[in-house]
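Asker: Return atomic coordinates for the entry below.
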Amino acid sequence: MEEYTIYTRQSVLGNLPPEKGPCGDAIYNKGTAPYVRASDTQTVAACFEIGSILSQLNQNPQGYDLTLPYDCGDGELKHKQINVLWGDEDHQTICMLRCDVTHIVNAEQSQRQVLENALTLAQEANRAKTEFLSAMSHDIRTPMNAIIGMTDLALDTEGKSPELTEYLGIIKNSSLHLLTLINDILDMSRIEKGQLTLEQTSFDLATEIDNFCSRYQLLMDKKQLHFKHSVELRHSSCIGDAAQLQRIWDNLLGNACKFTPSGGTVGFEVRELSPKSSKIGWYQFVISDTGIGIDRDSLPMLFDPFYRSHSVIDKHIEGSGLGLSIVKNIVDYKGGTITVASSPGEGTTFTVTVPLHFDMEPGQQDESLTGAAAAANFDFSGLTFLLVEYHPINQMVAELILEKTGAAVVIAANGADGVEKFTAAPPETFAAILMDIQMPVMNGYEAALAIRASRLPQSQSVPIIAMTANAFAEDIKNSLAAGMNAHIAKPIDPQKLYETLAEYL
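Answerer: Here you go, the predicted structure:
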């Protein structure tokens, strides 16, 4: 027969006999029910049935515990803990101990609240930092456009002394380096906000790799490095984001080149792994070098934002510490993996594995325009472009770049001014419109929509090209959604501008 025996504080201190009786529901009613809230009665009672207790003890031979919150009547919430364990080696007796743990639970809750408050403050501080860096980096692109644009124009000016040419070259290289840092900060801002987007377009992987290696061969030759690259592909026609893929290679191979002294070797191996399905292939990219290597303590933090290893800092090598973090995030977004193996003085090897969809119906690539065409080949004489640009120096830079092709330029200081100049001009006045985005009075999106909505003969056919510091995938989508035909990021690349105009003219 199953019986219960209850020892209370009063019975022990008063040397009184314990209360005994048949089990039934007594285990719950006598020892637990007074400390259970009405809303929890049914659930807790089930936990104290003999069958349930035996099942739990069989799963947890060392015992287990339950913590029950209860209202003692004065509005204060307290907590009782019930410890359940075997009372003898033969498992014929069950021992249950009850104690008040209110102070322990309250202390834990207070500590948890402190940690949650600290986490909230840290998240708010991180969000404020991210928003500040994003806004600052975006705003810096505007003067950077002026610096790079004016430097290019100065370099094209005849009659310069070799010394001045050297100075301008240093300004140009430093500006491009600063622009890279700005883009990295903007990208990290997008990543932290969960706004990284990957395009799904058709491309030929072998062609992308060949163009990439050809470009890097020049850099390797300049640094007197041996560049070894190999490609093993069964499927070359893929669907994915080729630009982000190239960014992964660019960051890793750029680092390999940066941290390998002259005479060293840099490797880039590409191989297609065994496919896991008929539609998706797995591709592995191995970037190796014989450079300075990475110390063991730095390896676990290598992909943290802004982290730079001691060897990099000690050698005063430039960098923001964001490149590898961005690479890691892109690889993660793609559903791939990245690993690193390195030893100081023995070089470093990064292995990236990413999935790419096979392109079952590869199309023909448009080769009507190539980046090799020189700006001198573009002649826009007799054409007039409407430049909608808020910043005076950027107005000057764009105007000078366009006038080099023989074109005439009409400038509008904001979106509203641009719409007014377009609607007031005779039909066919403007061959194309170059539209900034962030402007007072009316922004570029609103201006483009207003132009497309106007019922003038040329409102639907005139090419509108975004020319802006808003340089991300979602910005491009927003521009196209507003009725624009193309998107050019600042600082303005004259060659890209000429090619884009030629394509739509």
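
Asker: rest of the way, CA atoms for contacts and neighbours
Answerer: Fine.

Asker: Touching, Met439 and Tyr390? I think so.
Answerer: Yes: applying Cα atoms under 8 Å, one finds Met439 in contact with Tyr390, separated by 5.8 Å.

Asker: what sits in contact with each of these two?
Answerer: Between them, Met439 and Tyr390 share these contacting residues under Cα atoms under 8 Å, 6 or more residues apart in numbering: Asn414.

Asker: Spit out the contact partners of the residue minimising distance to the centre of the chain.
Answerer: Centroid-nearest residue in the chain, with Cα atoms, centre = their mean: Ile191, separated by 2.3 Å. If you count contacts by Cα under 8 Å, 6+ apart, Ile191 has them with 326, 329.

Asker: Surely it is within a strand?
Answerer: No: counting by DSSP: H, G, I helix; E, B strand; the rest coil, one finds Ile191 to be helix, located in no strand.

Asker: Next up, identify which helix or strand Cys99 is on.
Answerer: Using DSSP states H and E, Cys99 falls within strand 94-100.

Asker: which helices and strands does the very next helix or strand once past that strand pack with?
Answerer: Moving toward the C-terminus from strand 94-100, the next helix or strand (DSSP H and E) is helix 102-156. In terms of contacts (3 or more Cα pairs under 8 Å, 6 or more residues apart in numbering; DSSP states H and E), helix 102-156 is packed against strand 77-86, helix 162-192, helix 392-403.

Asker: Quick one: residues in contact with the first one.
Answerer: Yep, that's strand 77-86 we're talking about. The contact list for strand 77-86, computed with Cα under 8 Å, 6+ apart, reads 35, 57, 61-72, 92-102, 105.

Asker: Could you also give me the structure for this next sequence, so I can compare it with the first?
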Amino acid sequence: MTRPGRLIAVIDDTPEDRAAVQRHLADGPDRYRFAEFASYDEAAASFRDEPPDCLLLDFRLQGMDGLEVLERLTGGTGVAPFAMIMLTGRGSEAVAVQAMKRGAVDYLVKGQYTPGQLRQAVAEAIAKFEDRPALERRRAELERAHRAAMDSGPNHERLILIVDDSPEDRVAARRALTQGAGSGGPSYRILEEATGGEALALCRSAGLDCLILDYSLPDLDGLEFLHELTGGTGITPFPVLMLTGRGDEAIAVRALKRGAADYLVKGRLGGESLRSKVEQAIQRMAARRVQEEQRVRVLERLEAEARHRADQLAEADRRKDEFLAMLAHELRNPLAPVVTSLHILRRSGPLPEAARTALDIADGQIKHLARLVDDLMEVSRITRGKITLKRQPVDLAPIVARAVDAARPLAESHSQELTLDLPAGTIPMDADPTRLDQVLANLLNNASKYTDPGGRVSVSVRVEEGPDGCPETAVVRVADTGVGIDGEMLPRVFDLFAQADRSLDRSRGGLGIGLTLVRTLTEQHGGTVEAHSDGPGKGTTFTVRLPVARAGPPAAAPRPAARPSAGPTRLLVVDDCADGAQALAMLFRALGHEVRVAHDGAAAVEAARDFRPDVAFLDIGLPRLNGYEAARAIRAELGDDAPYLAAVTGYGQVDDRRRAEEAGFQHHLVKPVEIDELLRILDLARKAR
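Answerer: A predicted model of the protein is given here:
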């Protein structure tokens, strides 16, 4: 199909005919823009500002016929500035022949073509015109070699090939060309062939200036010959004059479509007339070659500019990704000591109710800010297509149940009713459980965000069977009684940064990333997601459809609950952020562990040597030695006595995790880290000893 947005110009002085053309093209699969004109004068100024991709030109116009318009548009060279199709109210093939000679790509008779034939003709004309630069490059290469040899020869001799199975006709054509030649004009060297096969071989090797081709050959006709010569492109490497013993204009139209420069009837041409036709064809091709070479140079310049622009955009995208990664790191660093300090306050003993409320508020807002930072990083992954899945056999039901349980505190804080309806039994899937949890969390968070206090959010799961009666699709619906979605916004809810709430108060919050992530992750799982709303104030339902695996997943071992490790542990905390290091050290000391603190990579190596910690928590962005270098140095110096290493950093991209693993870290934790995750690391370290 043709790309959307092609501009189709119609020059026709009959409004009804212009409307019919536009209607026929608009009803097809390709999307076009249209420009309508009643005369060439109206169209000319518009063409200077924006040339069309294809022109549909009526033959009979007031004051100027279509052939004259073609002459104006091509400057008399027959080289079309864009694809052109002639339309006429009567099927005159004589007009078709003249239109094709003047640069038209095709010719259609009004009232005799179907809408499908019109759409096909337009699509083929545009495609043929766009293929010409590459074909002209090839033809220019072939001609350049021959032209150099010809220009170095005496008197610029023309090399002409006459292909005709009639010896008498070949002699007549040779005589017509050679009589009177050389008197101030070009001289001719003439080659002759009687069959199409031999002539084709000669055409590809001899460097011809012109081919005089009989329509009727013993092994293939002239139209087949042209198809073989041009490879079906209609662009010949030199001008071809088609000769026939009868004036069949239907054949003439087909020959011109296939690349012939002219169509002549034997017996109607004298010597001077044939020589004139040959010279006109050669000069027209030379003029067309110049124009095409200019067009090729312009296209090459535009392509070079486009490549340069693409390189600039790629560089800007790379810098944007680096900025987002750095921004996330800088935002996560101050979040970490705040989260740790909140944990310390919660463990400091009984607190007044007002203090507990304040802690809950601070904790909720910190988690919200951490989610926003994570969303920033997802933007980069979405735009670059870098989101990857870690598939494994899973049961969807407990994943949905955990997501609903995780969302319940948010719903309760908004006085919302949150319900879950799960089917009995397992729902086996081959999926990434973390990413599925992300899909559900975003949908639940979105539902709660856009539902007023006292509203209801319901989650239901159903399994649909396939034609064979086996489970085929899991359908998860998240419905709310919230503000709903306007009909104009509904098609765009999954677009990046799209938001229905654009009010100044920004009471709903968010970056407009969550639903884009939902769609991306769902589609990567081979599923679909759609949104439905009856309008503002009528709630919204999101429906996720995911393929079910044929075999059930193995029973997943429950993840052990985090608990304080048995006995005190020697811990090394390394962070160039003094507040972050101090807060984490205070938390660990409150849990009964012995802690040493360092603030740069070199100090970390020294502390590991002297203190011999069981576990070391290292930031990555450290002065003197970064975290990767420090980890390698610790492992190199202490060998088997090296501590259990965990990176605690604001850098959270896939490449950061890979580099941490390569440096020798057993774990990569992204700030801010929950207390349960820290306790889990201590427990794993104790078991590894």
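
Asker: got the contact list for Ile27 of the first structure?
Answerer: Ile27 of the first structure makes contact with 4, 48-49, according to Cα under 8 Å, 6+ apart.

Asker: what does stretch 355-373 of the first structure rub up against?
Answerer: Residues from elsewhere that reach stretch 355-373 of the first structure (Cα under 8 Å, 6+ apart): 202-203, 235, 237-240, 279-283, 334-336, 495-496, 499, 503.

Asker: try stretch 314-333 of the first structure
Answerer: Contact with stretch 314-333 of the first structure is made by 181, 184-185, 187-188, 191, 244, 247-248, 251-252, 302-308, 337-338, 352, 354, as judged by Cα under 8 Å, 6+ apart.

Asker: Please list the members of the contacts of stretch 355-373 of the first structure that lie in helices.
Answerer: Counted as lying in helices by DSSP state H, out of those, are 334, 495-496, 499, 503.

Asker: wait, which of these is closest to Lys160 of the first structure?
Answerer: Relative to Lys160 of the first structure, the closest of these is Gln495; by Cα to Cα it sits at 22.6 Å.

Asker: since we're on that closest one, how many residues are nearby?
Answerer: Using other Cα atoms under 10 Å, Gln495 of the first structure is surrounded by 16 other residues.

Asker: just Gly291 of the first structure next, same as before
Answerer: By the measure other Cα under 10 Å, the count of residues near Gly291 of the first structure is 24.

Asker: Skipping its backbone neighbours, what lies nearest it in space?
Answerer: Leaving out its chain neighbours, the residue that sits closest to Gly291 of the first structure by Cα to Cα, 6 or more residues apart in numbering is Thr260, at 3.8 Å.

Asker: How many neighbouring residues does the one you found have?
Answerer: When neighbours are counted by other Cα under 10 Å, Thr260 of the first structure comes out with 21.

Asker: Let me know whether it touches Val312 as I believe.
Answerer: No: between Thr260 of the first structure and Val312 there is no contact under Cα under 8 Å: 11.9 Å.

Asker: ok so, going back, can you put the helices and strands packed on helix 102-156 of the first structure in a markdown table and add distance to Pro143 of the first structure?
Answerer: As requested, these are exported to a markdown table (distance: least, Cα to Cα, whole Å):
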| stretch | distance to Pro143 of the first structure |
| --- | --- |
| strand 77-86 | 61 |
| helix 162-192 | 10 |
| helix 392-403 | 8 |
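
Asker: Tell me which residue of the first structure matches up with Gly627 of the second structure.
Answerer: Applying TM-score structural alignment, one finds that Gly627 of the second structure aligns to Gly444 in the first structure.

Asker: so that match touches Ala413, yeah?
Answerer: No: in this structure Gly444 of the first structure lies outside contact range of Ala413 using Cα under 8 Å: 11.2 Å.

Asker: Which of those two has more residues huddled nearby?
Answerer: Shown here are Gly444 of the first structure and Ala413; by other Cα under 10 Å, Gly444 has more neighbours (28 against 18).

Asker: Which residue in the second structure aligns with the residue nearest to Gly291 of the first structure?
Answerer: Checking TM-score structural alignment: Thr260 of the first structure goes with Thr451.
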